[in-house]
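Chemist: dropping the sequence and predicted coords here.
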Amino acid sequence: MVEEHDRVVLTENLPEQDLQAGDVGRVVHIYGDGAAYEVEFFHLDGRRVAVETVEVSAVRPVASTDITHARTRE
């Protein structure tokens, strides 16, 4: 179960926002019925990239076997 402030991993691309499957964000709001999350994405230096509403099926919880990976985004 994902809760507010948990980190999540995108499982699908969001091309309009230049976000890719594998990008990591933090849940900042869970909509009432739990069908969607408001997720904030950041550059590694702390600058905000985007805040997006995504369906539960578009993200998964961070797993203990996940590793950090960086990609360049302008």
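Modeler: Structure's in. What do you need?
Chemist: only C-alpha atoms from now on, for both contacts and neighbour counts.
Modeler: OK.
Chemist: and residue 50, what does it touch?
Modeler: Contacts for residue 50 were tallied using Cα atoms under 8 Å, 6 or more residues apart in numbering; they are 17, 40-42.
Chemist: what's the distance between residue 68 and residue 34?
Modeler: Distance, residue 68 to residue 34, by Cα to Cα, to the nearest Å: 27 Å.
Chemist: structure B:
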Amino acid sequence: MIREHELVVLKRDHEEAGLEAGDVGTVVLVYPKGGYLVEFVDHEGNTMALLDLEEGEVLPLQGPALLRAKALRSRNLEVQE
């Protein structure tokens, strides 16, 4: 059973969020009727995506695992002054 604050691994790509199978996120909320709210962050802790995912879309991060760095798609963000 996956619990809040545990690391999980995506089982499939989520191109709309710039995520690929194998990316690691943190469970923020476990829904009572099943599924999870999972946050994906960059190396500085900035939220890159926050997704509602079904139980079959993630696996718990187990055993020795190698986390990898990848280039992120550039985002068009407006700077507010």
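Modeler: Perfect, I can see it now. Worth saying up front: this structure is predicted, and the values here are computed from it rather than measured.
Chemist: TM-score for this pair?
Modeler: The TM-score (TM-score structural alignment, normalised by the length of the first structure) is 0.92; 73 aligned residues with a Cα RMSD of 0.9 Å.
Chemist: more neighbours, residue 68 and residue 34 of the first structure?
Modeler: residue 34 (13 against 7; other Cα atoms under 10 Å).
Chemist: the nearest residue to the more buried one once chain neighbours are set aside: neighbour count?
Modeler: Closest residue in space to residue 34 of the first structure, ignoring its immediate chain neighbours: residue 56 at 7.5 Å, by Cα to Cα, 6 or more residues apart in numbering. The local packing of residue 56 of the first structure (other Cα under 10 Å) involves 15 other residues.
Chemist: try residue 42 of the second structure
Modeler: 13.
Chemist: mind checking the SS state of the one residue sitting closest to the centre of the first structure?
Modeler: Centre of the first structure computed as the mean C-alpha position; nearest residue by Cα atoms, centre = their mean is residue 25, 3.2 Å away. Three-state assignment for residue 25 of the first structure (DSSP: H, G, I helix; E, B strand; the rest coil): strand.
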